[in-house]
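Novice: this one's sequence-less:
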């Protein structure tokens, strides 16, 4: 299984330390630490995705679950929550040019990270606004704008952007990583046709969430 290079600083110690402890102490229960190693592999895995060629399709920017959909005049906003077993990479929902990257420091409020049955209510709503985040603005061929925002949580306190202003990107291209998950906001400008519902499970560069018109 392929993993992103940013995960090696966790995976290498998480693999070596249990082996050393088992060898030194002959205590097999140290092998339980490999559960943590396996979990880290899930966090940092880089699954291969074959993007289907579908005109005007907008793909999910991350693996996870749609927790909110907001309809506004000429704009659609979706929130995708990344769960414990989701890949934590973000991918371009559509091809275009990166026109702006805005990084905002903020809080680390808790998000509904564990289960859709757990409801943190107003705390999650505040997190969408107050938490540290990184917004990547993409200009499409029709000059419309699309914004992908990486949002950290209580446990996910670091994020990384793989792109820079002026860079041309293709749909499905890796654009960033949130260490240990959290949430991604996607704002689509202009006319669109929604293709998902609240609560739907989505996969980056695989699930079509909307069509732009």
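Specialist: Right, received. Where do you want to start? Keep in mind it's a predicted model, so treat the numbers as computed, not measured.
Novice: C-alpha only now, for contacts and for neighbours.
Specialist: Will do.
Novice: list the helices and strands the strand or helix carrying residue 16 packs on?
Specialist: Using DSSP states H and E, residue 16 maps to helix 8-25. Counting contacts by 3 or more CA pairs under 8 Å, 6 or more residues apart in numbering; DSSP states H and E, helix 8-25 is packed against helix 33-44.
Novice: quick check: buried residues in the helix it packs on?
Specialist: By 16 or more other CA atoms under 10 Å, the buried positions in helix 33-44 come out as 34, 37, 40, 41, 42, 43, 44.
Novice: next one: stretch 26-34
Specialist: 30, 34.
Novice: now the helix holding residue 16: how far from the chain's centre is it?
Specialist: 28 Å (CA atoms, centre = their mean, to the nearest Å).
Novice: quick one: it to helix 33-44, angle?
Specialist: Orientation check (axes from the mean of the first three to the mean of the last three CA atoms, to 10 degrees): helix 8-25 against helix 33-44 gives 170 degrees.
Novice: I'd say residue 51 and residue 172 touch.
Specialist: Yes: assessed by CA atoms under 8 Å, residue 51 is found in contact with residue 172 at 6.5 Å.
Novice: against that first model, consider the following:
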């Protein structure tokens, strides 16, 4: 059994995009251990962390077209009415934006928040400032998907962070997506923004922890108001 099979079967499922990085960490551990034995164990710990970073666990996703599911693991960092990025072609009116920030310990596999069909994918190069900052939406490298749904078009934007240097998108224009289906990955710290049309109401609060493919972050067609939260 290979190193990758051992990690995948006994520790945590690992996304295939992480295999080269896990292999690189492990080889570096062997080299460092040959130079100075204690360094091998440090390298091995880092190898296991790398495998943990690229983990890709199964998720149970509610299949309801009125629900919007978190596209990422992490912390809900913002809930605002914001004009969407121009390249998405969603118009110049403010839309409900829900942002989820992923740190280096979160799972970084991105999942579709809704069921629909991809009508556009728009990549834009940029900077790599802290993805938790609001200006990251404008300044950072990003990749945006436009998904046509029964409630209209929504935008899902992958935003690179301070450490992230590679945005991956596995989907293509005209492909259908189910809610919770994997569509991309960002390496090492980043953010996902979801832009929702009129009728969507947030079902999470700023500071709340979200789980990709499982946490309901917004809902259509509900007469309930926004979530009221308190710290305790």
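Specialist: Thanks, I have it. Model, not experiment: these values are computed from the prediction.
Novice: quick check: neighbours shared by residue 51 and residue 172 of the first structure?
Specialist: Counting by CA atoms under 8 Å, 6 or more residues apart in numbering, the common neighbours of residue 51 of the first structure and residue 172 are residue 205.
Novice: for the two, indicate the residue with more neighbours.
Specialist: Shown here are residue 51 of the first structure and residue 172; by other CA atoms under 10 Å, residue 172 has more neighbours (24 against 14).
Novice: what do we get in the second structure for that one?
Specialist: Counting by TM-score structural alignment, residue 172 of the first structure lines up with residue 180 in the second structure.
Novice: with residue 201 of the first structure instead?
Specialist: Matched across to the second structure, residue 201 of the first structure falls on residue 209, judged by TM-score structural alignment.
Novice: gap between residue 168 of the second structure and residue 154 of the second structure?
Specialist: For residue 168 of the second structure, the distance to residue 154 of the second structure (CA to CA, to the nearest Å) stands at 19 Å.
Novice: ignore the last one, residue 115 of the second structure
Specialist: Distance from residue 115 of the second structure to residue 154 of the second structure, counting by CA to CA: 11 Å.
Novice: ditto for residue 205 of the second structure
Specialist: Noted for residue 205 of the second structure: a distance of 20 Å to residue 154 of the second structure, by CA to CA.
Novice: who has more neighbours, the two?
Specialist: Ranked by neighbour count (other CA under 10 Å), residue 205 of the second structure and residue 154 place residue 154 first, with 23 against 20.
Novice: isn't the more buried one right next to residue 197, touching?
Specialist: Yes: using CA under 8 Å, residue 154 of the second structure and residue 197 qualify as a contacting pair, with a distance of 6.5 Å.
Novice: how about the nearest residue to residue 94 of the first structure, chain neighbours excluded?
Specialist: Leaving aside its sequence neighbours, residue 94 of the first structure sits nearest to residue 171 (CA to CA, 6 or more residues apart in numbering; 4.1 Å).
Novice: what about the one you found, how many neighbours?
Specialist: Using other CA under 10 Å, residue 171 of the first structure has 20 neighbouring residues.
Novice: verify the stated contact: it with residue 92.
Specialist: Yes: between residue 171 of the first structure and residue 92 there is a contact under CA under 8 Å: 5.0 Å.
Novice: what does residue 37 of the first structure align to in the second structure?
Specialist: By TM-score structural alignment, residue 37 of the first structure lines up with residue 47.
Novice: and the residue nearest to residue 94 of the first structure, how close does it get to residue 184 of the first structure?
Specialist: 16 Å.
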